[in-house]
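S.K.: Build me a model:
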Amino acid sequence: MKQLTHLFGLGANAVAATMLAAIFVTFLIQIAARYVLTEFGIQLELGWTIELNLTLWLWLVLFSCAFVLKERDHVKFDLIYSHAGPARKRVFAVVSALCIVVALVAAMPDTWDYVSFYKIKKSPTLRIRLNYIFVIYLVFAGVLILRYGWRVIDVIRGRDLSQDERDILAD
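M.R.: Sure thing, here's the model as predicted:
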């Protein structure tokens, strides 16, 4: 199982890196068209590059947050948490994870409706159905529901705390 998780992580990193590379290449195409080709009198309409970059950026951020970043990589506001005792830290971890799960589960029906509604619209330049563009949010929300649901179970069982949290709890 650990090897499968490692391979999945490598695959997710490769997908994220590919999206970032595509953003970079598209950006270079924009720069070349605007500053190099115009010097030779060539005018190209490259509105598709902006739309592609925006779509890739949306996918990159949400995909990476769901599949690439680990718990310790996420931004946390832990001013109170870091000063609490071990028992309270566990309570904070469970309550915060439950809040995330409940909020995302509560929002899921409306999110599904929103994404489904966009099957009737297409992006202006690339003509991609907008539900294909926004479906990544459903994936992101679903993965976060599973991850934080699992976190609740692990914290209640006393497992799966990050090394930083284990060190803090040991104090």
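
S.K.: For the rest of this, base every contact and every neighbour count on C-alpha atoms.
M.R.: Fine.

S.K.: moving C-terminal of the helix or strand that residue 52 is a member of, what's the next helix or strand?
M.R.: Secondary structure from DSSP states H and E places residue 52 in helix 47-63. Counting by DSSP H and E, the next helix or strand C-terminal to helix 47-63 is helix 86-117.

S.K.: If we go by neighbour counts, what in the helix or strand that that following helix is followed by is buried?
M.R.: Note on helix 86-117: by DSSP H and E, the next helix or strand toward the C-terminus is helix 130-157. Within helix 130-157, the residues that qualify as buried are 130-131, 133-138, 140-145, 147-149, 151-152, 155, counting by 16 or more other Cα atoms under 10 Å.

S.K.: same thing with stretch 45-59?
M.R.: 48-49, 52-53, 55-59.

S.K.: cool, stretch 73-91 as well?
M.R.: 81, 86, 89-90.

S.K.: Put together JSON lines for those residues, with distance to residue 43 on each row.
M.R.: Formatted as JSON lines, the buried residues of stretch 73-91 follow (distance: Cα to Cα, whole Å):
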{"residue": "81", "distance to residue 43": "57"}
{"residue": "86", "distance to residue 43": "64"}
{"residue": "89", "distance to residue 43": "60"}
{"residue": "90", "distance to residue 43": "60"}
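
S.K.: structure for this one too, so we can compare:
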Amino acid sequence: MNKIKRSFYIIRDFFEIYLPLFAFIVMFLTFIIQIIARYIFKFPLTWAYEVTVIGFSWTVILGACYAMRSRSHVKFTLIYDMLSPKKAAFIRMLGNLIILFAFVALIVPSFEYVKFMDFQSTSVFKIKLSWIFSAFIYFVFSMIGYTAVEIYEDFCTIRGKTKQSLESGEQI
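M.R.: Presented below is the predicted three-dimensional model:
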């Protein structure tokens, strides 16, 4: 079981840290190369725009997964910061349930759209658009998982369980 869990974490890190990092580096270097080629050598590169758009898309989509994982994304907590911890957890849980249902509803349309985009390719590199948009499918499943964890934690808070009692294996 420990090897399966470790493999899962390695795959998750690949998609949420290393792939967006690589996409950003490629995007940034391509952007610099395009500036040099266009303004110094007066020779714009046709492929640079395509690389930067793909790199930006993958950086944003997969980077958002890591932001959700590390809980560093923006949250508007003005209302439930004024409430008691149990009431705040209840309101958070309701909001997260709405988000969870929205992402579950996105599963089938996301697969259908990616499958639909298989007939189109990028203009320069002829990369199938389904490969480019496939990052969104990982994003959907990642958001479902991270949102479900937050719902569970809020449910435990409502029931009066602390994080320490959950980690020690105490039953709800």
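
S.K.: Could you dump the buried residues of stretch 45-59 of the first structure into TSV with distance to residue 12 of the first structure added?
M.R.: Shown next, in TSV, are the buried residues of stretch 45-59 of the first structure (distance: Cα to Cα, whole Å):
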residue	distance to residue 12 of the first structure
48	26
49	24
52	20
53	19
55	18
56	15
57	15
58	16
59	12
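
S.K.: right, and out of these, which lies closest to residue 33 of the first structure?
M.R.: residue 49 (10.5 Å; Cα to Cα).

S.K.: Residue 24 is in contact with the closest one, correct?
M.R.: No: taking Cα atoms under 8 Å as the definition, residue 49 of the first structure is not a contact partner of residue 24, at 10.6 Å.

S.K.: can you tell me which residues contact residue 141 of the second structure?
M.R.: The neighbourhood of residue 141 of the second structure, defined by Cα atoms under 8 Å, 6 or more residues apart in numbering, consists of 103, 107.

S.K.: if I look at it, how far off is residue 107 of the second structure?
M.R.: 8 Å (Cα to Cα, to the nearest Å).

S.K.: got a list of what residue 69 of the second structure touches?
M.R.: By Cα under 8 Å, 6+ apart, residue 69 of the second structure lies in contact with residue 146.

S.K.: before we move on, what SS does residue 160 of the first structure have?
M.R.: Under DSSP: H, G, I helix; E, B strand; the rest coil, the three-state class of residue 160 of the first structure is coil.

S.K.: so how far is residue 148 of the first structure from the nearest residue to it once chain neighbours are set aside?
M.R.: Setting aside the residues directly before and after it, residue 160 of the first structure is nearest to residue 154 in space (Cα to Cα, 6 or more residues apart in numbering), at 5.6 Å. According to Cα to Cα, residue 154 of the first structure stands 10 Å off from residue 148 of the first structure.

S.K.: same check, this time on residue 57 of the first structure
M.R.: Residue 57 of the first structure sits 24 Å away from residue 148 of the first structure, going by Cα to Cα.

S.K.: same question, residue 1 of the first structure
M.R.: Computed with Cα to Cα, the distance linking residue 1 of the first structure and residue 148 of the first structure is 20 Å.

S.K.: now residue 27 of the first structure
M.R.: Distance from residue 27 of the first structure to residue 148 of the first structure, by Cα to Cα: 35 Å.

S.K.: ok, now which ones touch the residue nearest the centre of the second structure?
M.R.: Geometric centre of the second structure, nearest residue: residue 65, 2.4 Å, by Cα atoms, centre = their mean. Residue 65 of the second structure makes contacts with 16, 139, 142-143, as judged by Cα under 8 Å, 6+ apart.

S.K.: Relative to residue 104 of the first structure, how far out is residue 146 of the first structure?
M.R.: From residue 146 of the first structure to residue 104 of the first structure the distance is 10 Å (Cα to Cα).

S.K.: What is the equivalent residue in the first structure for the residue nearest to the centre of the second structure?
M.R.: Counting by TM-score structural alignment, residue 65 of the second structure corresponds to residue 66 in the first structure.

S.K.: For stretch 60-72 of the first structure, list every residue counted as buried.
M.R.: Going by neighbour count (16+ other Cα under 10 Å), the buried part of stretch 60-72 of the first structure is 60-68.
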